[in-house]
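A.B. asks: sequence and computational prediction follow.
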Amino acid sequence: MPKGYWVSVYRTVSDPEKPAAYNKPAGPAVEAGGGRILARGGRVVAHDAGIAERTVLIEFDSFAHAVAAHGSAAYQAALVALADGVERDFRIVEGVD
């Protein structure tokens, strides 16, 4: 079964306190959903129309687990803390089996 991935790129951060407030509940929510952080805020080399900004990559055992974790009450509560403090490109992607 193919794994599922969350890919999130922070295009802009207008309120640096919001991501910090989001990270506190988001980490446990991701872990509870079976997510494993593979990359978070390390170096980025962007090509073409890419943006060399903070990028987060989280792996789940399946695409269904990744979708379910995003929809969980715990993760939705974490998103409230993030609110309008950032502009990010967030995707859930199915891996190759």
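C.D. replies: Received the coordinates, thanks.
A.B. asks: contacts, neighbours, all on C-alpha from now
C.D. replies: Noted.
A.B. asks: gap between the residue nearest to Glu94 when sequence neighbours are not counted and Phe60?
C.D. replies: Leaving aside its chain neighbours, Glu94 sits nearest to Gly4 (4.7 Å; criterion: C-alpha to C-alpha, 6 or more residues apart in numbering). In this view, Gly4 and Phe60 are 5 Å apart by C-alpha to C-alpha, to the nearest Å.
A.B. asks: this is the other structure I want to compare:
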Amino acid sequence: MANSNPNTEALALGRGKRPKLDNETVCMRMSSEIRENLEQIAEQYGCVYGGKPWLAGLLRMIGSGELLVVPAPPAFNVKSAVKDRLKRKHSS
């Protein structure tokens, strides 16, 4: 049976499909705390895919120079700041 919709020629040309990018896969191991912090940063900068934080998008933004990473001052206690941030997140 022939398709009754005459506007399907564009589908045959591949319109509507995501272009295949020649990207490589990267695997990382990190604690759940670090992952949660990175996901929170990803959300803050609009790196969301399918309604969830997208770490690959965050890394893409950093790698392309859209997002700059600035080192924390030496007196800044990163571990303490991360713990405080997690406490605030879980208490709200």
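C.D. replies: Sure thing, it's come through. These numbers were taken from a predicted model, which means no experiment stands behind them.
A.B. asks: got a TM-score for the pair?
C.D. replies: The TM-score (TM-score structural alignment, normalised by the length of the second structure) is 0.29; 45 aligned residues with a C-alpha RMSD of 4.2 Å.
A.B. asks: what touches both of Gly4 and Phe60 of the first structure?
C.D. replies: Ala66 (C-alpha atoms under 8 Å, 6 or more residues apart in numbering).
A.B. asks: picking up where we left off before, against Val86 of the first structure, how distant is the residue nearest to Glu94 of the first structure?
C.D. replies: On the measure of C-alpha to C-alpha, Gly4 of the first structure and Val86 of the first structure end up 24 Å apart.
A.B. asks: neighbour count for these two, which is higher?
C.D. replies: The residue with more neighbours, out of Gly4 of the first structure and Val86, is Gly4; 22 against 16, by other C-alpha atoms under 10 Å.
A.B. asks: pretty sure the more buried one contacts Ala68?
C.D. replies: No - look at Gly4 of the first structure against Ala68 with C-alpha atoms under 8 Å: they stay out of range, at 10.6 Å.
A.B. asks: could you name the helices and strands sitting against the helix or strand encompassing Asp84 of the second structure?
C.D. replies: For Asp84 of the second structure, the element it lies in under DSSP states H and E is helix 78-91. Under the contact criterion of 3 or more C-alpha pairs under 8 Å, 6 or more residues apart in numbering; DSSP states H and E, helix 78-91 of the second structure touches helix 32-44.
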